[in-house]
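> Quick one, what's the 3D model for this:
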Amino acid sequence: MSYLANPVAVAHATPKTRDDIALRDAVRKALADTEAMVVEFVAGQTAEGFSLAEIDALYVLEPPLMLGYRVDGGRIRVSYDSRIVERSA
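Okay, the predicted model is just below:
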């Protein structure tokens, strides 16, 4: 398992090799999945009657410190398990 401390930088990089392109694309997909999770969560909360300010006050996105990836049979497998949790009082 290898780790990236700044997946956003990798997502915006200009790759030079085929492996770098595959890694960039896998990182972009992981970040897009996280974005979709947040959008779905916010839509669900607003449908229940919460305002955006209330959602922001009650919940927080916890992304992992690093993005993990491994090469599996020529394919890059990314692990980026963000989650939304209730804020502590």
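> From here on, just use CA atoms for contacts and neighbour counts.
Noted.
> how many neighbours does the residue nearest to Leu52 when sequence neighbours are not counted have?
In space, not counting the residues next to it along the chain, Leu52 is nearest to Thr46; the distance is 7.3 Å by C-alpha to C-alpha, 6 or more residues apart in numbering. Burial of Thr46 is recorded as 14 neighbouring residues (other C-alpha atoms under 10 Å).
> before we go on, could you also do this sequence so I can check it against the first one:
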Amino acid sequence: MAPRKQKPAEPAAVVEVAPEQPPVSYIANPVAVAHATPRTRDDIAIRDAVRKALAETEAMVGDFLDGQTAEGFSLTEIDQLYVLELPLMVGIRADNGRVRASYDARIIDRQA
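I've put the predicted structure just below:
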């Protein structure tokens, strides 16, 4: 008998694996967490991350107001032209042993 011909091997499908993202948990009331008395190290890390996120948001709003008033706008005009959008919850994730908070506040033009 003659040997059978080998079927050409199908190339293996290459699956690109995305880097695994740490799970995100959400805090519904960041102000209460920022003023809470922590009981564990994890609570301390979460409280500090939330405080940092809220401080960054406050600084962003302050810088925006300073820039607009430097351009000659009054606070009333700024209030009529812009709105501050705040998310309902703060996202918390553990990244290489560090707690990271994301609070994506933004200032947008009001729709007239």
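> Report the TM-score for the pair.
Between these two chains, after superposing, the TM-score reads 0.97 (TM-score structural alignment, normalised by the length of the first structure); 89 aligned residues with a C-alpha RMSD of 0.7 Å.
> Looking at the second structure, name the residue matched to the residue nearest to Leu52 of the first structure.
Taking TM-score structural alignment as the criterion, the aligned counterpart of Thr46 of the first structure in the second structure is Thr69.
> ok, its match touching Leu75?
Yes. Contact criterion C-alpha atoms under 8 Å: Thr69 of the second structure and Leu75 qualify, at 7.3 Å.
> Please pull up the helix or strand immediately following the longest helix along the second structure.
Ranked by number of residues, the top helix in the second structure under DSSP state H is helix 41-70. The element immediately downstream of helix 41-70 of the second structure (helix or strand, assigned by DSSP states H and E) is helix 75-81.
> mean distance, that next one to its aligned residues in the first structure?
For helix 75-81 of the second structure, the mean distance from the matching residues in the first structure following superposition reads 0.7 Å, by mean C-alpha distance after the TM-score superposition for the first structure.
> Relative to Val61 of the second structure, how far out is the match of Thr46 of the first structure?
Here Thr69 of the second structure is placed at a distance of 12 Å from Val61 of the second structure (C-alpha to C-alpha, to the nearest Å).
> swap in Leu86 of the second structure?
Following C-alpha to C-alpha, the distance that separates Leu86 of the second structure from Val61 of the second structure is 11 Å.
> Can you pick out the residue with more neighbours from these two?
Higher neighbour count among Leu86 of the second structure and Val61: Val61, with 16 against 13, using other C-alpha under 10 Å.
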